[in-house]
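In: Provide a 3D model corresponding to the input given below.
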Amino acid sequence: MQTDKVIDHIVNWLKDYATHAKQNGFVIGVSGGIDSAVTSTLCAKTGLDLLCLEMPIHQATNQVNRASRHIDWLQSNFPNVKRQQVNLTPVFDSLVAAFPNVANEEERFMSLANTRARLRMTSLYYFAALKRYLVAGTGNKVEDFGVGFYTKYGDGGVDLSPIADLLKTEVYAIGKALGVNDEILRAAPTDGLWGDDRTDEDQIGASYPELEWAMKMQDEGKTINDFEGREQEVFSIFKRFNTMNQHKMLPIPVCEIPEMLK
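Out: Below is the predicted model of the structure:
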């Protein structure tokens, strides 16, 4: 990958899109992870306004601190960057208290994790509407088009996706070239939806390099019978997530009414 040229291409794409859309800049949720760190830096490099939101919801302290230090770094390097903290913990707790109890605690826990992401999306669009900003997405290619590892109408609810054509390993390469903090480059990827330190690999069962390999194998038309051992296990994991999450990755289905019925 021609890293510097890719950076310039994305920055120019972001600036052109915002200018033609007659928007003043971007708003992004900064989590302390590599994807939001890279995306926010690319947005900052456009010279347009960038508002970085910190939106903790019972967040692990190390994630909060990484996000804060990254925004400090952005502000020390780019005069167009502003920050805003929105503590969503009491909002989330109030919403949980308003919901009825359910018998299946595991399903409830999963639903509430996705609710966190949707509260953050709502907050991003509040500020976007106030300032005429675009909500910048932070999903990479493996998450958005491989395993669908994001929340529908949560972190998947965005106006544009600057890094969605980059594999996770490519995002790390971009981050290193941009000068993103080492603590973010070293941190294990996590969606931050659980209030603890569980990683993406803990949830998925495979690392991003493994998932990138499986995605490539699927594109080449391979099947699970072409592999054995760990490769077969990883390919099976990838196929399961890819199949299960097609509803996120495909356009919303529209019930088309036959002309004869109109």
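
In: Only C-alpha atoms from now on, for both contacts and neighbour counts.
Out: OK.

In: For the stretch 101-250 of the chain, which segments count as strands?
Out: Secondary structure of the stretch 101-250 of the chain by DSSP state E, counting those that start in this stretch: the strands cover 133-135.

In: Before we compare anything, build this one as well:
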Amino acid sequence: MAKKSTIQVEKVNEHIVNWLKQYAINAKVNGFVVGISGGVDSAVTSTLCAQTGLPTLCVEMPIHQAQNQVNRGREHIDQLQKRFSNVTRAEANLTPIYESFKTEVPKSENEAKYNLSLANTRARLRMTTLYYFAGIHGYLVAGTGNKVEDFGVGFYTKYGDGGVDLSPIADLMKSDVYALGQFLQIPESIQKAAPTDGLFGDNRTDEDQLGASYDELEWAMLEDEQGNTAENFAGRQKEVFEIYKRLNFVNKHKMESIPVCEIPHQYRE
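Out: Model prediction:
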């Protein structure tokens, strides 16, 4: 069911690095800031930014973070700093702020909605932190979302990890990101780790939340782009396709422009 990446990694790498550098020059900014999670997307994104030669700040923002995620993130930053002299690091422990926030808002009786709102709050606290660092240094916030997440199933937090200045890997499928990560020699621990957003303070993976793997969702996204419907499939393929279509529909509000109520011309006279 999975589609193996067919990108020319060396050329794609060079293209993105040049695009990042030119965008920063045109925007007259000093460099980039990237939130490091210990996952493949942030590892690849930060490595791409580092290759521009422009200052690249890697920020850790733990909120009750699992130690293995913290360890992977630090391993990556350590490696990146050894390879690139333009890479710096910072850590902002957001756990106390998160806990303080929880004391100031009411707890919902709907536990599922309460937990999801808190998970999204974690992502939004991190977005605010990245923009603080970007502001004091004159940097751009580089997004870490891939194509399946950003334009397929909308698996990100609105105004959280979706709040960025530019998205260098958003036209790459997850399989492409892994191929690029292998080419860039990001730590093997990250390449092998099960993808997780780390927003719930437990061991749940992205697949646990989505109900399908990225390989499966990538397949479904490509089938959907070709105009196929659920009736074209059976068994697990049909199940995955329906999961993809449901997520794509319910998360459209993230992927489309914010609706604006346009005032009729006659009301302006």
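
In: Give me the TM-score for these two chains.
Out: Remark: TM-score between the superposed chains equals 0.99 [TM-score structural alignment, normalised by the length of structure 1]; 262 aligned residues with a C-alpha RMSD of 0.5 Å.

In: Give the equivalent position in structure 2 for K22 of structure 1.
Out: With TM-score structural alignment as the criterion, the equivalent of K22 of structure 1 in structure 2 is K28.

In: V17 of structure 2 versus that match, what's the distance?
Out: In this view, K28 of structure 2 and V17 of structure 2 are 17 Å apart by C-alpha to C-alpha, to the nearest Å.

In: repeat for D78 of structure 2
Out: Per C-alpha to C-alpha, D78 of structure 2 is found 21 Å from V17 of structure 2.

In: cool, and F155 of structure 2?
Out: Relative to V17 of structure 2, F155 of structure 2 is positioned 25 Å away (criterion: C-alpha to C-alpha).

In: K28 and V17 of structure 2: who's more crowded?
Out: Here K28 of structure 2 and V17 are set side by side on neighbour count (other C-alpha atoms under 10 Å), and the busier one is V17, at 21 against 11.

In: So the more buried one is in contact with L48, correct?
Out: Yes: using C-alpha atoms under 8 Å, V17 of structure 2 makes contact with L48 at a distance of 5.7 Å.

In: Could you find the closest non-adjacent residue to L112 of structure 1?
Out: Excluding the flanking residues, the one nearest L112 of structure 1 by C-alpha to C-alpha, 6 or more residues apart in numbering is V96, at 7.8 Å.

In: That neighbour matches what in structure 2?
Out: Under the alignment defined by TM-score structural alignment, V96 of structure 1 corresponds to K102 in structure 2.

In: Check which helix or strand that match maps to.
Out: K102 of structure 2 belongs to helix 95-104 when elements are defined using DSSP states H and E.

In: what's the mean distance for that helix versus structure 1?
Out: Helix 95-104 of structure 2, aligned to structure 1 and superposed, deviates on average by 0.4 Å (mean C-alpha distance after the TM-score superposition for structure 1).

In: Now do that helix: which elements does it pack against?
Out: Contact here means 3 or more C-alpha pairs under 8 Å, 6 or more residues apart in numbering; DSSP states H and E; on that basis helix 95-104 of structure 2 packs against helix 111-137.

In: what stretch of structure 1 does the helix it packs on fall on?
Out: Alignment of helix 111-137 of structure 2 against structure 1: residues 105-131, by TM-score structural alignment.

In: how close does the matching stretch sit to structure 2?
Out: For stretch 105-131 of structure 1, the mean distance to aligned residues of structure 2 following superposition is 0.4 Å (mean C-alpha distance after the TM-score superposition for structure 1).

In: Tell me the gap between that stretch and the middle of its chain.
Out: A distance of 13 Å separates the centroid of the chain from that of stretch 105-131 of structure 1, by C-alpha atoms, centre = their mean, to the nearest Å.

In: what's the answer for stretch 190-200 of structure 1, then?
Out: For stretch 190-200 of structure 1, the gap between its own C-alpha mean and the chain's C-alpha mean amounts to 13 Å (C-alpha atoms, centre = their mean).

In: Same question for stretch 133-152 of structure 1.
Out: Using C-alpha atoms, centre = their mean, the mean C-alpha position of stretch 133-152 of structure 1 is found 5 Å from that of the whole chain.

In: Report the buried residues of that stretch.
Out: Within stretch 133-152 of structure 1, the residues scored as buried using 16 or more other C-alpha atoms under 10 Å are 133-152.

In: and if you look at stretch 123-134 of structure 2?
Out: Of the residues in stretch 123-134 of structure 2, those with enough neighbours to count as buried (16+ other C-alpha under 10 Å) are A123, R124, L125, R126, M127, T129, L130, Y131, F133, A134.

In: ditto for stretch 58-76 of structure 2
Out: The neighbour-count check on stretch 58-76 of structure 2 (16+ other C-alpha under 10 Å) flags 58-65, 69-70, 72-76 as buried.

In: Check stretch 44-53 of structure 1 too.
Out: So for stretch 44-53 of structure 1, counting by 16+ other C-alpha under 10 Å, buried means A44, K45, T46, L48, D49, L50, L51, C52, L53.

In: Repeat that for stretch 108-116 of structure 1.
Out: Buried residues in stretch 108-116 of structure 1, counting neighbours by 16+ other C-alpha under 10 Å, are found at L112, A113, N114, T115, R116.

In: for the last one, what are its contacts?
Out: Taking C-alpha atoms under 8 Å, 6 or more residues apart in numbering as the contact definition, R116 of structure 1 lies against I57, F92, G154, L193.

In: let's go with 7 Å and repeat that
Out: The contact partners of R116 of structure 1, by C-alpha atoms under 7 Å, 6 or more residues apart in numbering, come to L193.

In: Quick check: it vs F127 of structure 1, distance?
Out: When distance is defined by C-alpha to C-alpha, R116 of structure 1 is 17 Å away from F127 of structure 1.

In: again, but for the third one
Out: From N114 of structure 1 across to F127 of structure 1, the span is 21 Å (C-alpha to C-alpha).

In: The first one now?
Out: Between L112 of structure 1 and F127 of structure 1 the distance, using C-alpha to C-alpha, works out to 23 Å.

In: ditto for the fourth one
Out: Taken as C-alpha to C-alpha, the spacing of T115 of structure 1 relative to F127 of structure 1 amounts to 19 Å.

In: Please enumerate the helices of structure 2.
Out: Listed in chain order, the helices found in structure 2 under DSSP state H are 9-27, 40-50, 67-83, 95-104, 111-137, 147, 174-183, 188-192, 206-210, 214-225, 235-250, 252-255.

In: residues in structure 1 aligned with the third one?
Out: Under TM-score structural alignment, helix 67-83 of structure 2 corresponds to residues 61-77 of structure 1.

In: Give the equivalent position in structure 1 for D206 of structure 2.
Out: In the superposition onto structure 1, D206 of structure 2 corresponds to D200 when matched by TM-score structural alignment.
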